[in-house]
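Engineer: predicted coordinates and the sequence they were generated for:
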Amino acid sequence: MKIGIDKIGFFAPHLYLDMNKLAVERNVEPEKFTIGIGQEKMAVAPITQDPVTLAANAALEILSEEDKQQIDFVIFGTESGIDNSKSAGVYVHNLLGINPYARTVEVKQACYGATAGIQMAKGHIALNPESKVLVLGSDIARYGLKTGGESTQGAGAVAMLISANPKIMALEEHSTFMTNDIMDFWRPVYSDKAFVDGKFSNEQYILFFSKVWEQYKEKSGLGLEDFEAICCHLPYTKMGKKALQTIWDERTEEDKERISENYKISTTYNRNVGNIYTGSLYLSMLSLLELKEDLKPGSRIGLYSYGSGAVGEFFTGILEEDYRKSLQVDQHRKLFSTRQEVTVAEYEEIFEDTLPVDGSAMELDIEKDPAAICVAGIADNKRQYVNKLR
């Protein structure tokens, strides 16, 4: 029985910041951002969007009423969750009107959370072939204004429907993974901003890739020549390229050119959204599938997931016949084309405009936000969510 990705959706806020203009304002050469780390635009989340609404909006575009009744498991991967007790997935479950007889949980391991969700979903469907599982990866990356990590911020979500006999990608059996207790990136519960040891994190990302890749080759008997493309978790788009460069000497120049060309295509969406943590790998995969129109069914796609702290995994999928018919290309093209640019000053104001953490009530103007699902405020220490389509 094939198990894999049946549908995939993506959502980002309607605001963005041009990285060239941020560089000028920060007295940095623009090429350091656009070439050095490979970022062009950063999605900026207004106060009316949080990880819950981003995820719900991403799922809204792909789920039919039939899907909502068949889903019996919702898995929300995030590292910027809004509550230390209640799962962010429960809010999404309600906002979308999913079958009440479903499990709903939140999974946390830095940027690896959505991958953990997919692997959990595979096991669930193997035991329950008629089930469908909604896996969400949603985050708002915050490092702080004028910090070293500012240029690698972003906001967005990816939603995936995992099922038997998937229409987009069947996930293969072999998967290799590893864990090591390191402090390359972390966010204590008392902080709304992350801490990172950038150089160490880069080194560990590459080291984990090398180790799980070698283990994968040994376990599967496959090599670089068997892949049409390899997509990576992208805290910034230059990061995956650094990891792939470590295996260029394994095969022919033709293999190198193919993987390199397809990797570049896979970074397009990420270059224009920024870091979305748990959803970054799957945004990269989506960029490849939607923008490379001649990508053939039957192609094997490698997927490298990394979550600081740290857990890494390499696994693969095979594209199904007519997979392009199940993609939301037009919707995502419209999403990017209708976004509004903000100035650096406006971005800084939005960044500092946060929900109260002292129990105060707040009512927000959601009419300025074109998204269907928004945060409408806080009352009695509870976030108030609105689905405008209801």
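Structural biologist: Ah, there it is.
Engineer: could you use CA atoms for every contact and neighbour count after this?
Structural biologist: Will do.
Engineer: mind jotting down where the helices sit in the stretch 1-150 of the chain?
Structural biologist: With DSSP state H, counting those that start in this stretch as the criterion, the stretch 1-150 of the chain has helices at 19-25, 30-31, 51-60, 65-70, 88-96, 113-127.
Engineer: highest average neighbour count across these?
Structural biologist: The highest average neighbour count among those, using mean count of other C-alpha atoms under 10 Å, belongs to helix 51-60 at a mean of 27.
Engineer: ok, now which ones touch Ile82?
Structural biologist: Pro51, Ala88 (C-alpha atoms under 8 Å, 6 or more residues apart in numbering).
Engineer: ok, it to Pro30 distance?
Structural biologist: Distance, Ile82 to Pro30, using C-alpha to C-alpha, to the nearest Å: 34 Å.
Engineer: ok, and here's another one to check against it:
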Amino acid sequence: MSRRVGIEKINIYGTSMFLDQKKLAVARGKDPEKVVSDFLIDTRSLNPPWEDTVTMAANAAKKVMEGIDPEEIGMLIVGTEGSVDFGKPISTNIMGALGLHNNIRNYETKHACYSGVAAMDPAVSWVASGFNHGKKALVIATDFSREHLDTKEEFVMGGTAAAMIISDNPEVLELEMNKRGTWSTDIYDTFRPTALAEVGNNEVSLYSYMDALEGSYIDYCKKAGKEIDFEKEFRYNLYHTPFPGIAFQGHRTLLNKDREVRLKKKEIQADFDKRVMPGLQLSRRIGSTYGCSNFVGLAALLSGDAPVDEGDRISLFAYGSGAIGEFYSGILQKNSRKIVKDMKIHETFDQRRECSVEEYEMVEKLRNTYVENANFKPDFSILDDHYKKHYEGKGLLVLKEVKDYYRTYEWS
């Protein structure tokens, strides 16, 4: 009998600050209503200079590790395209910060926004194989944008981290391992050629996204070995969200696939509102979710008010520039909603500090001076002592100092 494998627990960390999208639009001379409706982003996450992909990952994982003996973790995989070192994986920093034991396999994965699912897949296979010897895997996706002040890309930036426990006790989502479709190609759509640059062609990226979605879905149907009615097979659909608005275009693509008569926009919108929008409620508060997209969508679906039932099948589509698409599915479990709601993700988001456009610009420029800087200490006094108010005594991991490139982290 095959082993049940999937997500046992999940948590999302949305950083400690945010920027209102409408206020940014006004500052840039754009129509605020159109900006929000086009991208489906209300606010975007923003990091203070003492947070990076390591701190975000650890802060997401700390809560998901509550009630779990560190000795139970046998594997730690971290997916990111925003690593702080080209050799040393951030999984080692996180392992040390969380106090995990030494007899653990740990490494970092990279494939643009696919990195999170690229981290999850081997953990799932490891547990399913039985070679885990009863251990669980801790999988984390963590990323944030680079500085894009006063550019057209500025409205689709963000940052977040997602942490999950993968085990043979999938109390949140059981993954259907025999149903997984993939599609790959060699393309330059969006990429990061240096530690500072984040560049690409948005139009090429959009077409590649749709090609990968359709191609991986076709492969999924082949793997399932049966005819699939897209509208009836899945209760909810979660898409990769470099910005939430792209999910509508993706959903339209699959709804109209193989139809002789294409659906009207009103019909597509109704189905989108019912089966996709519930999974976008957190990404609308984050902005770009990078490799965390599928996991942010799952957490949003289960922490919201949409009706979910045990046994509901959901689809998930992951995409990574360069490029790869993966379409897969899972079954919601009896306690899935309670487990996610107990993480109090929305309540944590509510505690974030709103930054003005001027503060946002200052923070982004300051963060840039730290990149590949051999020696610096983050300025903890900025933003009206935001550190003291939001971090001090709260037990959050922060970057304390970089000295001769050695990074020192500590719990606040």
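Structural biologist: Done, it's in. Being a predicted model, the structure only gives us computed values, none of them experimental.
Engineer: picking that back up, Gln340 of the first structure: which of the helices of the stretch 1-150 of the first structure is closest?
Structural biologist: helix 19-25 (14.1 Å; C-alpha to C-alpha).
Engineer: which residues are in contact with that closest one?
Structural biologist: Helix 19-25 of the first structure is contacted from outside by Glu29, Pro30, Glu31, Phe33, Thr34, Gln39, Glu40, Lys41, Met42, Ser151, Thr343, Val344, using C-alpha under 8 Å, 6+ apart.
Engineer: in the second structure, what sits opposite the first one in the alignment?
Structural biologist: Aligned by TM-score structural alignment, Glu29 of the first structure pairs with Asp31 of the second structure.
Engineer: circling back to that earlier point, now the helices of the stretch 1-150 of the first structure in a markdown table, with distance to Met239 of the first structure?
Structural biologist: Shown next, in a markdown table, are the helices of the stretch 1-150 of the first structure (distance: least, C-alpha to C-alpha, whole Å):
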| stretch | distance to Met239 of the first structure |
| --- | --- |
| helix 19-25 | 17 |
| helix 30-31 | 16 |
| helix 51-60 | 24 |
| helix 65-70 | 36 |
| helix 88-96 | 29 |
| helix 113-127 | 18 |
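Engineer: so which of those helices is nearest Gln245 of the first structure?
Structural biologist: Closest approach to Gln245 of the first structure among those (C-alpha to C-alpha): helix 30-31, 20.9 Å.
Engineer: and the closest one, how far out from the chain's middle?
Structural biologist: 25 Å (C-alpha atoms, centre = their mean, to the nearest Å).
Engineer: so Leu96 of the first structure sits against Asn57, correct?
Structural biologist: No: the criterion here is C-alpha atoms under 8 Å, and Leu96 of the first structure misses it with Asn57 at 9.1 Å.
Engineer: and the alignment partner in the first structure of Val398 of the second structure, what element?
Structural biologist: Matched to the first structure by TM-score structural alignment, Val398 of the second structure sits across from Cys374. For Cys374 of the first structure, the host element (DSSP states H and E) is strand 373-379.
Engineer: what's the mean distance for that strand versus the second structure?
Structural biologist: Comparing strand 373-379 of the first structure with its match in the second structure after superposition yields a mean distance of 1.2 Å (mean C-alpha distance after the TM-score superposition for the first structure).
Engineer: OK, contacts around the residue nearest to the spatial centre of the first structure?
Structural biologist: By C-alpha atoms, centre = their mean, the mean C-alpha position of the first structure lies nearest to Gly279, the distance being 0.9 Å. Contacts of Gly279 of the first structure were listed using C-alpha under 8 Å, 6+ apart, and they are Cys111, Ala114, Leu136, Gly137, Ser138, Asp139, Gly156, Ala157, Val158.
Engineer: now, among these, which is nearest to Gln70 of the first structure?
Structural biologist: Nearest to Gln70 of the first structure among these, with distances taken as C-alpha to C-alpha, is Leu136, at 16.4 Å.
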